[in-house]
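Novice: Just to be clear, the model below is a prediction. Sequence and coordinates:
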Amino acid sequence: MAISDSSAPRTVRELGEFALIDRINAGRVQAPAVVLGPGDDAALVMAPGGRVVLTTDMLVQDRHFRLDWSSPADIGRKAIAQNAADVVAMGAMPTAFVVALGCRADTPLEVIDDLVDGLWAEAIRAGGSVAGGDLVCSRELIVSVTAMGALVSGSPIERAGARVGDVVAVSGRLGWSAAGLAAFTAGVTGAEVEQALAAHRVPQPPYATVLDALQDRAIDSPAGQRVPQRPNIGLHALTDVSDGLLADLGHIAGASGVAIALDSAALHDPALEPIAAVLDADAVQWILTGGEDHAFVGTWAPDRPLPAGWLAIGRVEAGAGLTVDGAATIGDGGWESFRATGSGARW
């Protein structure tokens, strides 16, 4: 029978900051774009094409996650996923993530281990790695991520590129995180809602459906890296669905100076209906206004076939605002950080 060592450090305070940093980085293998990872004053990351996509997001305990709902590994994956989705939504490949972590000194080391495992698991799924970060003592658990990415072509895919006549299409599931939040809030568990609970704990951005569509061929760069080149596939505007479909499409419509008309029949998800019945809720509202699914929605040239994994849900028209089945939407119904139920927004 194994005998446990009662003198072994069990909390962050007992281990100490620098030993904890060593523990976090032990055995990790950096992505090819990371030339110099943890251990110096800063990381060194390759920037093919000379420009870097940057984004940052913060998760605060009891505001963006609850430890009685999500495991530390879930939280780590979610923190990376929401940043990686923003990088991909710009038409870039994630290369590296820098993570600032705040926690109490009495936090068990197992919590940090599991959180870091989650960070790395999603970073690898997105195509990058955790290149460094910072540690600080705080009253609650805080995870702040800065993500970097390399443009697949010389130009980003902006929200302002939608054109009249474009097809509006989505990749990924919508409404599932909102359904999970509703189930958690109502205290409903069980097989009927487990998929929704899992979707709220850990979003699953379909990175590949964007990146595969953008990668038509690759050339060897002078540094020896394979740098994909974006073909002219007709993707004019793109964003990830973090604040809700109506809210995020509203950003595209406003930035592009166009109107967007949605077809609710195209958005229907039969798998959400049984969950909505259990919770006495409206699945359509989850799909239209629920945030944090991190699906991708974009506008595509009408004369090009949609790539695999994309579903047409509407069209771009002349004018302004959004309609669903011809009816104008009132407000966006999405998430906003300083509302009571908000999640966060970038400057």
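Specialist: Received it, and whenever you're ready, just let me know what you need.

Novice: C-alpha only now, for contacts and for neighbours.
Specialist: Will do.

Novice: The helix or strand hosting Asp74 - contacts with which helices or strands?
Specialist: When elements are assigned from DSSP states H and E, Asp74 belongs to helix 72-89. Using 3 or more C-alpha pairs under 8 Å, 6 or more residues apart in numbering; DSSP states H and E, the elements in contact with helix 72-89 are strand 52-60, strand 92-103, helix 109-126, strand 142-151, helix 194-201, helix 207-214, strand 235-241.

Novice: any idea which of these is most buried?
Specialist: strand 235-241 (a mean of 27; mean count of other C-alpha atoms under 10 Å).

Novice: What residues of the helix holding Asp74 count as buried?
Specialist: Under the neighbour-count criterion of 16 or more other C-alpha atoms under 10 Å, helix 72-89 has 72-89 buried.

Novice: That one to strand 92-103, inter-axis angle?
Specialist: Helix 72-89 and strand 92-103 are oriented at 150 degrees to each other (axes from the mean of the first three to the mean of the last three C-alpha atoms, to 10 degrees).

Novice: Below is structure B, check it against A:
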Amino acid sequence: MTETLGSTGEFGLIEAVTRSLPRGEDVLVGPGDDAAVLAVPDGRMVITTDLLVEGRHFRQDWSSAYDVGRKAAAQNLADIVAMGARPTALVVGFGGPADLPTAWALELNQGLADEAELLDVSIVGGDTVQSDKIVVSVTAFGSLDGRSPVLRSGARPGDEVAVAGRLGWAEAGYAVLNRGFRSPRTVVDAHRRPQPPYAEGPRAALAGASSMCDVSDGLIADLGHIAVASEVVIDIRSQALAIPEPLQAVAAATGADALTFVLTGGEDHALVATFEPADVPDGWTVIGSVAEGNESLPAGTVTVDGATYTGATGHAHFRS
């Protein structure tokens, strides 16, 4: 039987690809975290990249070119700050059909530039190519300013889990748009343009965060990456999770569970991190704890209120 991307899965493919990649002496942190870390003559550089593909990550009838630009920049900048780093530059690759209006590409560029400007980040280069669908590839660079990176592998038993930023808003917006509606506007806008808590990444690093990740695939899924990398068990306390009124309204209108939006919705690019209890910064909300694995709950497990979560835990490409 021929193995396909569907049977391999997103993370199976990543593991297979990265296993054979060469790793030079300049690579301090390779594939597996929110961004890579390279040694450079005057310090250490953090690098990450993401793709947006029309029809998969955005639709022209749902999002303007400007929205796509803001989103493309935001998801990469969030990966940089999730390492505790300060974003410094972006490189952009763009593909589009020959009959796409030039104005669309220029509007996309403005969205990229405006999001980057929030952090005084420069767009320093890129590439363009003709393609059947619109494809946007952004590579982001960042500086650790002399600090060590905050990895997914540093969580320790006894740490508390805390979050900064919004959870579930983009997923609620997707649910609304998927039903053919455009309100509540707040959640629709959240789907179109995420609002990562950029300042909180370096702030968490300075406060002593032991691990950190941006919530791009879903809270449970992304905490799962930390649990696996750190070889710990993480428990989420559902009562500690805020469920704002717009999410409740969307859940009631669509027959969904508002808590599911918060637990499994991605693309808000909130930050989730682990800290010693005394180190949790003001403005971060404690939502869970870290423990050692055991026979009933092996290391790498994420639970909700002490129980294994049933159902999809977040987004994964190539999942059948």
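Specialist: Yep, it's here. Just so we're clear, the structure is a prediction, and the values are computed from it rather than from any experiment.

Novice: Any idea what the TM-score comes out to?
Specialist: After superposition, the two chains reach a TM-score (TM-score structural alignment, normalised by the length of structure 2) of 0.82; 275 aligned residues with a C-alpha RMSD of 1.7 Å.

Novice: In structure 2, which residues correspond to the helix holding Asp74 of structure 1?
Specialist: Helix 72-89 of structure 1 corresponds to residues 65-82 of structure 2 when matched by TM-score structural alignment.

Novice: Show me where the stretch 151-300 of structure 2 has its strands.
Specialist: Taking DSSP state E, counting those that start in this stretch as the test, the strands found in the stretch 151-300 of structure 2 are 160-164, 211-215, 233-236, 270-275, 285-291.

Novice: between those, which gets nearest to Pro196 of structure 2?
Specialist: Comparing the strands of the stretch 151-300 of structure 2 against Pro196 of structure 2 with C-alpha to C-alpha, the closest turns out to be strand 270-275 (5.6 Å).

Novice: now for that closest one, which elements pack on it?
Specialist: strand 160-164, helix 200-207, strand 211-215.

Novice: Let me have the ones you listed in TSV, adding distance to Ala291 of structure 2 as columns.
Specialist: Below are those laid out as TSV (distance: least, C-alpha to C-alpha, whole Å):
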stretch	distance to Ala291 of structure 2
strand 160-164	9
helix 200-207	21
strand 211-215	14
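
Novice: Thr102 of structure 2: which of those is closest?
Specialist: That would be strand 211-215 among those, by C-alpha to C-alpha, at 33.0 Å.

Novice: So which bit of structure 1 is the closest one matched to?
Specialist: The aligned range for strand 211-215 of structure 2 is 237-241, by TM-score structural alignment.

Novice: what's the average distance of that stretch to structure 2?
Specialist: Mean deviation of stretch 237-241 of structure 1 from its aligned counterpart in structure 2 after superposition (mean C-alpha distance after the TM-score superposition for structure 1): 0.2 Å.

Novice: isn't Ala89 of structure 1 right up against His236?
Specialist: No - with contact defined as C-alpha atoms under 8 Å, Ala89 of structure 1 does not reach His236; the gap is 11.6 Å.

Novice: Which residues are in contact with each of those two?
Specialist: Common neighbours of Ala89 of structure 1 and His236 (criterion: C-alpha atoms under 8 Å, 6 or more residues apart in numbering): Ile157.

Novice: Pull the residues that contact stretch 264-274 of structure 1.
Specialist: Against stretch 264-274 of structure 1 from outside (C-alpha under 8 Å, 6+ apart): Gly175, Trp176, Ala179, Glu192, Ala283, Val284, Ile287, Leu311, Ala312, Ile313, Val324, Asp325.

Novice: when you align them, which residue in structure 1 goes with Thr303 of structure 2?
Specialist: Here Thr303 of structure 2 is matched to Thr323 in structure 1, going by TM-score structural alignment.
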